[in-house]
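> sequence first, predicted model second:
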Amino acid sequence: MSIIIYHNAKCSKSNIALKEITQSGEAFEVVNYLDDVPSIEELKGILSKLNLKPLDLVRKTEKVYLEKFKGEDLSDDEWIKALHENPILIQRPIIVNGEKAVIARSEEAINSII
């Protein structure tokens, strides 16, 4: 089973996670999620593996969040649609390994999944 990293090359944390996976020797796939946007079903699967609600996956410092979504009371399905339509809002990097996933912003999180 291959590891998948949802990666943004402009993000230092994402680049660190990619380097760690590369050095691990494990087989992996890179998904540049800003270009290859996860479908709504993929997002639901990722959220399930992360055991998070959609709002927990939202980057609340992004301009698009502040301009369009801050203070909005959206349903889970509406947040998933917002993440799909505005992938810059998705926390990064996300590493999926089988039925588990983590938001890999720390070395501990990275090591827990690879």
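Nice, I can see it. Numbers count the residues shown, from 1 in each chain.

> could you use CA atoms for every contact and neighbour count after this?
Will do.

> got the contact list for whatever helix or strand Lys49 lives in?
Using DSSP states H and E, the element containing Lys49 is helix 40-50. Residues outside helix 40-50 that contact it (CA atoms under 8 Å, 6 or more residues apart in numbering): Lys53, Pro54, Leu57, Ile80, Lys81, His84, Val96, Glu99, Lys100, Ala101, Val102, Ile103.

> go again using 10 Å as the cut-off
Helix 40-50 is contacted from outside by 37-39, 51-54, 56-57, 76-77, 80-85, 90, 94-103, using CA atoms under 10 Å, 6 or more residues apart in numbering.

> hmm, which of those residues are the buried ones?
The neighbour-count test (16 or more other CA atoms under 10 Å) applied to the contacts of helix 40-50 identifies 37-38, 54, 57, 80-84, 90, 94-97, 101-103 as buried.

> next up, a structure to set beside the first:
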Amino acid sequence: MKDAILHNPRCSKSREALKLLRERGIELPVLEYLQQPLSKHELRELCALLGVKPLELVRTKEELFGELGLAKDNGYSDAQWLDVLASHPKLLERPIVVYRGRAAVGRPPEKVLDLL
């Protein structure tokens, strides 16, 4: 996966992470993932870079999670959770920064600085 920040401009944590990077002179491509959703393949790559299971990137407290009748213990496979994320990018944790072959979730935003 190429260097980028997966960004939602409406999210304060995402805006903070982007600002932190820019203050340090790091200009990454900004991927507004709600406008340009990641494919299942890209999501799989992202999970590998982060060293997490797809479920760990799901925003389970997002209202849409409940509206879709999802539950953390529903027995979904990793492939099924990737399908959920690919179909409903709003459920993807944010922000996520990919930089030089590594990735970090910016929760809190300062965690993205670990990549520098």
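Now that the structure is in, tell me what you want to look at. Fair warning: this is a prediction, and the values are worked out from it, not measured in the lab.

> returning to what we had before: how far off centre is the helix holding Lys49 of structure 1?
Centroid displacement of helix 40-50 of structure 1 relative to its chain, using CA atoms, centre = their mean, to the nearest Å, is 10 Å.

> what stretch of structure 2 does it fall on?
On structure 2, the counterpart of helix 40-50 of structure 1 by TM-score structural alignment is residues 40-50.

> mean deviation of the matching stretch from structure 1?
Superposed on structure 1, stretch 40-50 of structure 2 shows a mean distance of 0.5 Å to its aligned residues (mean CA distance after the TM-score superposition for structure 1).

> show me where structure 2 has helices.
Using DSSP state H, the helices of structure 2 run over 12-23, 40-50, 63-67, 78-87.

> the last one aligns to what range in structure 1?
Spelled out, that is helix 78-87 of structure 2. Mapping helix 78-87 of structure 2 onto structure 1 (TM-score structural alignment) gives residues 76-85.

> neighbouring contacts of stretch 105-114 of structure 1?
3, 12-14, 16-18, 20-21, 24-28, 91-98, 100-104.

> how about the residue nearest the centre of structure 1: what's its closest non-neighbour residue?
When CA atoms, centre = their mean is applied to structure 1, the residue found nearest the centroid is Ile94 (3.8 Å). Distance criterion CA to CA, 6 or more residues apart in numbering; nearest residue to Ile94 of structure 1, sequence neighbours excluded, is Ile103 at 4.5 Å.

> hmm, the one you found is touching Asn97, no?
No - shown here, Ile103 of structure 1 and Asn97 do not form a contact pair, counting by CA atoms under 10 Å, at 11.8 Å.
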